[in-house]
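[1] model this:
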Amino acid sequence: MKLPLVLGSGAVALAQQVYIPANGSSSLPQCSLDQTYATALPSYSFREFSFTQTETVRTATSIPAPTATPTYAPNYSELSSLVPSLTTTHWGNWNPASNSTPTDSGSPYGNASWSALWDAIPWVNFTRGIYSTTVQPTPVPTSELVLPPPEPFNAQICYTFPKDFILGVAASAVQIEGAVADEGRTPVHMDALSLLNPTIADNFVANENYYLYKQDIERIASMGVRYYRFSIPWSRILPFVLPGTPVNEQGLAHYDDLINFVLEKGMLPAIVLHHSDTPLEFYTNISDIGITPGTGGIGYGDSCYQCTYKNVSFEDAFVNYGKVVMTHYADRVPIWWTFNEPLLGARNGQSIDAVIKAHARLYHFYRSEIKGTGKISLTFNDNFGVPRNPSNPADVDAANHFNAFQLATFANPIFLGQDYPEAYKSSVADYVPFTAEDLAYINGTADFFSIQPYTATVVSPPPDNTIADCAANITHPLRPYCVTQSTTTTTGWNIGYASQSYVYITPSYFRTYLNYLYNTFRAPVAVTEFGFPVFGEAEKKQSDQEFDSPRSLYYQSYLSEGLKAMWEDGVEWIGAFAWSWADNWEFGDYDAHFGIQTVNRATQARRYKKSFFELVDFVESRRQGG
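    Sure, this is the predicted structure:
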């Protein structure tokens, strides 16, 4: 049964799940046309036994070397006039155990000034990794590329993916790179998390991808993945953050080489400009990083989007950084994202305003000045809110409110040229109003809708009062969303299979979500992160971590439901990026394993998991013209 879902923006979704009471066992509609076994009995007989079962041993297919390199914009030599007067500088590595001190104390941007940014912070247990220089890659042995044995209940769906469907893997610099104080990088707010909470594992080493990136790319390409999504840290490109300060020569060279190696291996790079790594210089105190409950904050960790640093706003400084990166790499990069999940790092309405306007400015810069032909978006968080009881209008209103706050706050102006939703304006008193000129400038500044739909959330109104009452009370414990979130439906069952963290396997809701997004915001939809941390995986032995059936179920069931959305509902779903290509630092934790490869923390060795093979095989075996 399908019911229309009336949304805050005036759009109507195509479907809404409802609960239909029924007694007894499930029907088998897929068997309704075949009556052969409906009444007949099986025939029993003895026969000679032998081990006749056979298995086909297959190996993953690597991405072939390219015959030509596509271009999406002019080379930097032709774009350098767009970022005039850039100077480059070479910095060293910071080591608190070193007895040497820089001698260029008279230089405002020299090694002494650079080191002072690290010395000013009371780091605890600062550690360094195994590597201190780029590791040259080696081919992946064929023995590692053998697909795992098949399980009897694999996805049977026969729909196909378009030839140009994007299949990629994703990670962010702050979660994989390590080498945080090497080659010119300065501190970011996520580096300091362990200072706020001693139980948080630091990211100083992480996956040491900064030095192991070539081997990591080699391993990903060997599995047949086409797109590699990664972020570039602002503080490694512009250690002193501000316009007019020197650009880090080593940082530019590192990502230039990384992009070229991705292309050399037959893949395509996809770049995120900001992924939870605001330079620490934007903060007056380390304690400002977290957002205290009951203070009206929007996210859970402040990325200080509204801050100023030495009289330069975050917006202006970020746009300058984005221009530097885009002019250097736009010729080889087909997909860009300005921000990743900006709502979660927003402190207030000024933060949201800065993100939207910085994004729009960079979009226009890319299109009008660089003349780029690639695609640009920004990606949102929202674990899809579904009404606890779809027949209860109050629950439906709560779900609409929840989703509108998280999505339409950005997407209304960017995709529809419309004002913020009431869900946002009613809760955030200091929101910055848009003028008609603002909306005209912002409208259409994203080429596709980017979402990270890990799971679904069951939503109902606040238990003690109305959504409006909650929104008016800055200290209400359910702010800013002002709804009750849970994992159980009216039946008392969990919404899906539980993971190590907040993720539940909810593929049917994923299909509903794609319908919601496409029909509300009227743009092609890309999933830029989705993944599943198997419960207790960190405690398992290596071979059991690799045979990760729940994660395989997650990916295959989500992809199956996505295909239904494409073929049965008419949704333009253009791609999916798995989170993540390896277990990494999950913002304070190494035990929540989202990776499709394992990582040995002592040796940094990687091993493929079953889910990696089956994710790729699911898509490539169904790709048109494949």
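
[2] When you work out contacts or count neighbours from here on, use the C-alpha atoms and nothing else.
    Noted.

[3] Now the longest helix along the chain: buried residues?
    Counting by DSSP state H, the longest helix found in the chain is helix 549-569. Using 16 or more other CA atoms under 10 Å as the test for burial, helix 549-569 gives 549-566, 569.

[4] so F594, which of the three states?
    coil (DSSP: H, G, I helix; E, B strand; the rest coil).

[5] Do a quick rundown of the helices in the stretch 401-550 of the chain.
    409-411, 422-425, 436-442, 467-471, 507-521, 542-546, 549-569 (DSSP state H, counting those that start in this stretch).

[6] in stretch 567-587, what counts as buried?
    Neighbour-count burial for stretch 567-587, counted by 16+ other CA under 10 Å, picks out 569, 571-587.

[7] Show me the residues you listed that map onto strands.
    573-579 (DSSP state E).

[8] Just the closest of those residues to K371, please.
    I574 (23.2 Å; CA to CA).

[9] ok, now which ones touch the closest one?
    Residues in contact with I574 (CA atoms under 8 Å, 6 or more residues apart in numbering) are 164-166, 524-526.

[10] With neighbour count as new columns, can those be given to me in a markdown table?
    Shown next, in a markdown table, are these (neighbours: other CA atoms under 10 Å):
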| residue | neighbour count |
| --- | --- |
| D164 | 11 |
| F165 | 17 |
| I166 | 18 |
| P524 | 18 |
| V525 | 22 |
| A526 | 22 |
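
[11] one more to put side by side:
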Amino acid sequence: MGINIIIIIIISLLPLFLLISILGGTDGVDNRCDFPSDFIFGSGTTAFQVEGAAKEDGRTPSIWDTFVQSGQQTGDTDVGCNQYHKYKEDVKLMADVGLEAYRFSISWSRLIPNGRGPLNPKGLEYYNNLINELLLHGIQPHITLYNYDLPQALEDEYGGWISPKIVEDFSAYAEVCFREFGDRVLYWTTVNEPNVFVLGGYDLGFLPPERCSFPFGRNKNCSKGNSTTEPYLAMHHSLLAHASAADLYRTKFKKDKQHGHIGISIYGISLAPSTNSKEDVHVAQIAKQFFYDWVLHPLMTGDYSNLMKKIVGSKLPIFTKDEANLVKGSYDFIGITYYGDMSCKYMPNNWSVEYRDVYADLQIQMGFLSITERSLTSAKSLKGVLQYLMQEFGNPPVIIYENGFETERNSSLQDVARVKYMMEHIQVVFDALRNGSNMNGYFTWSFIDVFELLTGYKTSYGLFYVDLDDPNRKRYSKFSAKWYSNFLKGKTSTSLDSDAATKLLFYS
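    Below is the predicted model of the structure:
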């Protein structure tokens, strides 16, 4: 009996010993108490990825529903993680962890089923209930208005983001959200990752609405679209929609009533030169034009950069004077989603093509740009992203809205590698703050295992495992949830010395 008990204890301690051996005893930030009191720690999900109830209570399909139903992505999203019915349980878990904020998105087609026109009372009730439940537990709601899930009705009617009509419809949708929820919501993101969904959805076609054209599409189902022009149109209209919603919020709601903050969120991958050669440095700079400056330069100046204009030429839409004034300064913060890095290398080539998409525009400018596979574990590259924002864009207010580590789904709840990832990235965030970064928050991705947009249920990022084989979709806390909880409550250390490690084990 005694030997069996000892064996059980040793097995239970293995993840802890492994974590200590990985991290050693390096100095670092201890816990949440080392950060400013107004710095926000949270976690997040999005509507399509967790809500389920896809065909319930008046919700209509989004372009992502159509994408899944066409067989381009596999997995049950009708029920999914079922947060629509389990939001109270999830909010209780958030409170137990000690989250200060929860970032989620609103399903446009749940709130306004036709994309415009009458509200859905059940959709309105759900989001009011979720917001109220969060506040009841002392958790800030951070809302994203658009996360890849355009109502299919608007896509069918006029092509969604490639049409200027989207600006008016998005603004009307945003106004409903500000009016109905803004008395309790202080942080709004208009559009999430336009620098990803315009490339995936309108150039390469591997994301909804699967628009692309030969020879650029990576999706055999691309039967419509124009990879040469549509990505630039979709981005242009995304910027105008964002700016229109931000202006509406500031003039009609923020000034006298709500006093919140509004911004846009971009995919913030690090793009570093492979070597210090001037050629590699130059192509890395060009790559950044398409991942950062394409979105941020108009927000800072009211226009696309001169280099972007030179590369793209007449395909790049033009802001009118009024539009330029609308877009310039149309943010209170910039949201960043960060997972890893890529390296850029110049490869001489006389390559020329008759037809050009975004990547061809980028590559032809300076020989051939080779971008390597990204690393999903490099915390130091986050430092480069934050430095670029400081140096090139005047150090705008920043919130890291997504940062997470991918594992295979159904892997052990002892996700030691994820804890190591979180520790290292939180340390970079802390160092950046000390070095003058105007950063206001850090959110892990994701709160629970969700339907991942690229891999479905094959991989996971969550602090909590969701048993999809259980009709009740039971949640199980992972090692990372326990570590994050102790970090937020001041009970553990990112350096995880032996004393802190012991606390982690016995406070959990």
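
[12] about what we covered before: any chance of the helices of the stretch 401-550 of the first structure in CSV, plus distance to N340 of the first structure?
    Compiled in CSV, the helices of the stretch 401-550 of the first structure are given as follows (distance: least, CA to CA, whole Å):
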stretch, distance to N340 of the first structure
helix 409-411, 12
helix 422-425, 19
helix 436-442, 18
helix 467-471, 26
helix 507-521, 17
helix 542-546, 29
helix 549-569, 21
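
[13] Out of the ones you listed, which is closest to I220 of the first structure?
    Evaluated with CA to CA, the helices of the stretch 401-550 of the first structure place helix 542-546 nearest to I220 of the first structure, the distance being 15.9 Å.

[14] counting contacts, what elements does the closest one pack onto?
    strand 597-599 (3 or more CA pairs under 8 Å, 6 or more residues apart in numbering; DSSP states H and E).

[15] In the second structure, point out the residues matching the strand it packs on.
    Aligned by TM-score structural alignment, strand 597-599 of the first structure corresponds to residues 464-466 of the second structure.

[16] Would you mark the buried spots in the matching stretch?
    When neighbours are counted by 16+ other CA under 10 Å, the buried residues of stretch 464-466 of the second structure are found to be 464-466.

[17] Map K315 of the second structure onto the first structure.
    Under TM-score structural alignment, K315 of the second structure pairs with D430 in the first structure.

[18] Hmm, F165 and G575 of the first structure touching each other?
    Yes: with contact defined as CA atoms under 8 Å, G575 of the first structure counts as touching F165 (5.3 Å).

[19] Now for Y465 of the second structure: which residues touch it?
    Here Y465 of the second structure is in contact with 410, 413, 448-449, 475-478 (CA under 8 Å, 6+ apart).

[20] Oh, that last question was meant for H275 of the first structure, not what I typed.
    Counting by CA under 8 Å, 6+ apart, H275 of the first structure has contacts 172-174, 231, 233, 339-341.

[21] would you list the buried residues of stretch 464-466 of the second structure in a markdown table and tack on distance to L296 of the second structure?
    As requested, these are exported to a markdown table (distance: CA to CA, whole Å):
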| residue | distance to L296 of the second structure |
| --- | --- |
| F464 | 34 |
| Y465 | 36 |
| V466 | 36 |
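
[22] Just give me the neighbour total for D361 of the second structure.
    Other residues lying near D361 of the second structure total 19 when counted by other CA atoms under 10 Å.

[23] cool, S543 of the first structure as well?
    11.

[24] go on, the one 4 residues further on?
    By other CA under 10 Å, the residues close to F547 of the first structure number 16.

[25] Tell me the counterpart of it in the second structure.
    In the second structure, F547 of the first structure lands on Q414 (TM-score structural alignment).

[26] That match against S477, yeah?
    No: under the criterion of CA under 8 Å, Q414 of the second structure is not in contact with S477, lying 9.5 Å apart.

[27] I'd like the distance from stretch 135-147 of the second structure to the chain centre, please.
    Centroid separation for stretch 135-147 of the second structure versus its chain: 14 Å, with CA atoms, centre = their mean, to the nearest Å.

[28] Could you do stretch 585-605 of the first structure as well?
    Using CA atoms, centre = their mean, the offset of stretch 585-605 of the first structure from its chain centre is 16 Å.

[29] In that stretch, which residues are buried?
    Neighbour counts over stretch 585-605 of the first structure (16+ other CA under 10 Å) mark 585-588, 590-599, 604 as buried.
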